[in-house]
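J.: Take this sequence and fold it.
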Amino acid sequence: MSMIWLGLRNLARSRLRLFVVLGLLSVAFYLALTMTAIGNSMSARTEALQGSVNNTLQLRARGSMSHINMVRNDDLIPEGALEQVRSTPHVAKVEPYLLAMTPTAGMGFAMIIGVEAGDTKRLESHGEAGLPRLIAGRDLTAADDGDSVAIIGQGYAEFLGISADELGSATVTLDLRRGHPMIYPMDRPARTLKVVGIYASGYTFGDVQLFMPLSTMREIYGVPEQLSWLYVAADSAENVPAVAAALREKLGNQVGIIAPTNVANFQTRVSGSVQQLTVTGSVLAYALVLIVVFFLMLLLVRERRREIGTLKALGVPAGSIVVSLLTEAIAFTLIGALLGAGAFALTGAGVMEGLLTHGATPWLPARYQDAFASSLSLTAGLAPMTLATVIGAALLVALAGSLYSAYQTLRLSPLEAIRHE
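T.: I've put the predicted structure just below:
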């Protein structure tokens, strides 16, 4: 027990050494935990994307983009199709969408989408891979049904000059009489909507969109029954072909059935790119942890050679000396790990977003660069098993470094150890 106490007491034998060693260890752990958390966030996003697509079909009016006011693409899914789809065997969920476009000076146009509360806010032209994340305000709820409220993408918010502080009082006005080369005007009154939330999607065009309650959009655009899209989720991926065949039989040539494929492109070109960078960064970060721990332990033991020589001369057994050295190594490693983990819990989310914005984003396709980092749900949290694995590996290396250096020192005679400089 006295040798364990000696090892612990040696932690503070030099304040400068204490601060330097713990600083190096905590920084190394911090970097390792940061890269691990980024990798976990990317894996979770990829799994969510796959889960939203693998068992899903998209229905549109055949040969049309199915936008209410889009030139030559305004054919909609006919009335009654929604109930026919819902009654199809192996259909687990149906999400109806109504889409329109509104001109925006300088940006061309923004997408206007009506959805039911709780349904996925899919993104036009990249719908199945959007999974936008609310970054300010609140989401649409069932209580908003029929109300003039909306949530908008961060790109649209910037264009309109709406900040998070203005949510609840900020508004956007839809003027249906305005036209555009791709949009024909409609003889319907303008409607002002209160903006209650802002989202980020990770997709530049996806952030120039507005979501409102489906019933509100039906009223504004005068579309009481028809729909633009239906997203149909089968009860399992294996039943998707059977659901598609049944829908073709029921709906005939009125509706085109599309198996979403954009998610593969998203995963390969965005998630894949970031995950490759993350894996490389994680390997380097863990290598840094192990190298720092190993060589710090070597230096700490070598620094105590005179003390070790004195203890040997006094007849202290080699095993007791090793216990003292290992106690110091374990204590340094654990304290450094806890400091790194604490700093990560306090500042990790912001650092991760900064690393993605300035490190990974330039490697992504241009259309993802502006919005990708803010679209991720980055949290400074790690599974206990992950944290235990990192600390356990560092402890093993600390023990290895200490034992190696202790073995080299204990081989010396007491006089050689004392005289060593």
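J.: okay, CA-based contacts and neighbour counts for the rest of this
T.: Fine.
J.: Which helix or strand lies directly C-terminal to the top strand by length along the chain?
T.: For the chain, the longest strand by residue count, based on DSSP state E, is strand 91-104. Next helix or strand after strand 91-104 toward the C-terminus (DSSP states H and E): strand 108-115.
J.: middle-most residue in the protein, spatially?
T.: Closest residue to the average C-alpha location of the chain: residue 376 at 3.2 Å, with CA atoms, centre = their mean.
J.: so what secondary structure elements neighbour the longest strand of the chain?
T.: helix 81-86, strand 108-115, helix 214-221, strand 229-234 (3 or more CA pairs under 8 Å, 6 or more residues apart in numbering; DSSP states H and E).
J.: Select, out of these, the one closest to residue 256.
T.: Among the helices and strands packed on strand 91-104, the nearest to residue 256 by CA to CA is strand 229-234 (10.0 Å).
J.: tell me the angle of that closest one relative to strand 91-104?
T.: 160 degrees (axes from the mean of the first three to the mean of the last three CA atoms, to 10 degrees).
J.: Please provide the structure for the following sequence as well, for comparison with the first:
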Amino acid sequence: MMRLGLRNLLRSPARLLIVALLIGVPFFLLLVMQAIGQAAQQQTEVLKQNVNNTLQLRARGAMGHVNMVGNEDLLPQDALERVRQVEHVARVEPYLLAMTPTESTNFAMIVGVTPGDTKRLESHGEAGNPRILAGRDLTEADRGQQVAIVGQGFAKWAGIAPKDLDHATVTLDLQRTHPVIFALDRPPAALKIVGIYASGYVFGDMQLFLPIDTFREIYGVPAGISWLFVKADSAEHLPQLEQKLRALLGDVADIIAPTNAAEFQNTATRAVLRLTQAGAVLAAVLMVVVVFFVMLLVVRERAWEIGTFKALGASNRGILLGFLTEALALCAVGALLGTLLFRIWGGPLAQQAFGLGVAPFLPAQYKDTLIQALPLTADIGLATAGLLVLVDVVAALAGSAWGARQIVRLSPMEAIRHE
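T.: Down below sits the predicted model:
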């Protein structure tokens, strides 16, 4: 009966193709939703590793921006070495910060970092390590060089497209002012833009990262640190490390324990997961509906055949086994087709699906930027493959349930008389 069920699958090639497409499209949708959800979870895990076990230090009572009105105080340079000597410190990353006017009353952040250090969103930890969209990241060879990478928002404001990276530059005019920015008596500096990144956060994409040595030269800051990010060797040691740092630098530094990964998880990640789960359920329901109508049609078409089997002594169990085998095989063909479509077009269409179906429900700061920062791929791991098999079986069984009921209730005499 199982072999018969598999052969029955090919009795109508045209119907097989149409039904496979009808089942394959929901499977494709399921894979897209799964990919978006997994990417959001991966982004959250990255943030937990780079943010939740990290303390931020800055000069007491100041933001530490070298040209911000009333907030230009910096941490002393020796704080860097003093912090490195503290127990449970795994990594120390110094930042230097400045602001530059853009349009109207808006501004962008200029951030000096050591190449290879984590690139964080100014005043928020969500950015983690932003994803490079075009060009390259800063490297050790860039130390002291007039190079920088910019967020996609900054690039758009500056009129820089990915194709322009071989000759794109940005000129920092330190004498321009703003309601919260004072001028510096320093010459303008031209920076070669070598990369464009996406942070996943609107304001995070309005930043420019350059080597910290280059920052010191341009802004005339031979010593001092705007922010110091201190990463603990484990999250468990973070409270103990915070106490030690307060005892060491409490008179000159404010110490902040970022919770931005949790905030990101509560806002963006949960919203994305809820919507992708809803999309996955919708896809599964569509599969069940397609299988329901197809198998119901099959039962009605083959009523005489079913009656004949019963008249010859075939059991309901055997006949049901054949029809369920056909339903499972039908779903499997649809799943393979959906997987093939996903491997070919999954990445681009997942971005469109995110923009149309997910982004409108996110907090405003993530609507237009998060998808670019997510590590979205068309790869299918073991967990996704297992989900496909499970959905295949559930859709086949649930969709065939009513048809199976009709088969059990059908008597040979009724089938033959009907025929």
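J.: rewinding a little: quick check: which of the helices and strands packed on strand 91-104 of structure 1 is buried the most?
T.: strand 229-234 (a mean of 23; mean count of other CA atoms under 10 Å).
J.: List of residues touching that one?
T.: Residues from elsewhere that reach strand 229-234 of structure 1, judged by CA atoms under 8 Å, 6 or more residues apart in numbering: 55-61, 66, 77, 82, 85, 90-98, 240, 243.
J.: When you filter these down to buried only, what's left?
T.: Buried subset of these (neighbour count, 16 or more other CA atoms under 10 Å): 55-61, 66, 77, 82, 85, 90-91, 94-98, 240, 243.
J.: need the helices for structure 2, in chain order.
T.: 2-8, 13-50, 79-84, 152-158, 212-219, 238-249, 260-264, 270-301, 303-311, 316-353, 370-373, 382-409, 412-418 (DSSP state H).
J.: what's the average distance of the first one to structure 1?
T.: Think helix 2-8 of structure 2. In the superposition with structure 1, the average deviation recorded for helix 2-8 of structure 2 is 3.5 Å (mean CA distance after the TM-score superposition for structure 1).
J.: The fifth one too?
T.: For helix 212-219 of structure 2, the mean deviation from structure 1 after alignment is 1.3 Å (mean CA distance after the TM-score superposition for structure 1).
J.: okay, that helix sits on what stretch of structure 1?
T.: With TM-score structural alignment applied, helix 212-219 of structure 2 matches the range 214-221 in structure 1.
J.: Repeat that for stretch 372-388 of structure 2.
T.: Stretch 372-388 of structure 2 covers residues 374-390 of structure 1 once aligned (TM-score structural alignment).
J.: Give me the contacts around that stretch.
T.: So stretch 374-390 of structure 1 is contacted by 33-34, 37-38, 41, 45, 132-133, 135, 199-202, 344-349, 352-353 (CA under 8 Å, 6+ apart).
J.: Write the PyMOL selection for whichever of those are buried.
T.: Buried members of the contacts of stretch 374-390 of structure 1 can be picked out in PyMOL with the line below, counting by 16+ other CA under 10 Å:
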select buried, resi 33+34+37+38+41+45+132+133+135+199+200+201+202+344+345+348+349+352+353
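J.: Can you list the buried residues in stretch 58-74 of structure 2?
T.: 58-60, 62-68, 71-74.
J.: quick one: contacts of it?
T.: So stretch 58-74 of structure 2 is contacted by 75, 96-99, 180-184, 224-228, 251-255 (CA under 8 Å, 6+ apart).
J.: just stretch 203-214 of structure 1 next, same as before
T.: 97-98, 110-117, 121, 123-124, 126, 130, 140, 144-156, 199-201, 367-372.
J.: For PyMOL, write the select line for the buried members of those.
T.: To isolate in PyMOL the members of the contacts of stretch 203-214 of structure 1 that are buried, counting by 16+ other CA under 10 Å, one can use:
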select buried, resi 97+98+110+111+112+113+114+115+116+117+121+123+124+126+130+140+144+145+148+149+150+151+152+153+154+155+156+199+200+201+368+369+370+371+372
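J.: For whatever residue of structure 1 lines up with residue 153 of structure 2, give its distance to residue 361 of structure 1.
T.: Residue pairing (TM-score structural alignment): residue 153 of structure 2 is matched to residue 155 of structure 1. Look at residue 155 of structure 1 and residue 361 of structure 1: by CA to CA, to the nearest Å, they are 17 Å apart.
J.: Residue 295 of structure 1 too?
T.: Taken as CA to CA, the span from residue 295 of structure 1 to residue 361 of structure 1 is 34 Å.
J.: For these two, indicate the residue with more neighbours.
T.: Ranked by neighbour count (other CA atoms under 10 Å), residue 295 of structure 1 and residue 361 place residue 361 first, with 21 against 16.
J.: counterpart of that one in structure 2?
T.: Aligned partner of residue 361 of structure 1 by TM-score structural alignment: residue 359.
J.: Same check on residue 335 of structure 1?
T.: Alignment note (TM-score structural alignment): residue 335 of structure 1 maps to residue 333 of structure 2.
J.: Aligned against structure 2, show me the partner of residue 350 of structure 1.
T.: So residue 350 of structure 1 corresponds to residue 348, using TM-score structural alignment.
J.: should've said residue 87 of structure 1
T.: Match for residue 87 of structure 1 (TM-score structural alignment): residue 85.
J.: burial measure for its match, as a count.
T.: Neighbour tally, residue 85 of structure 2, other CA under 10 Å: 9.
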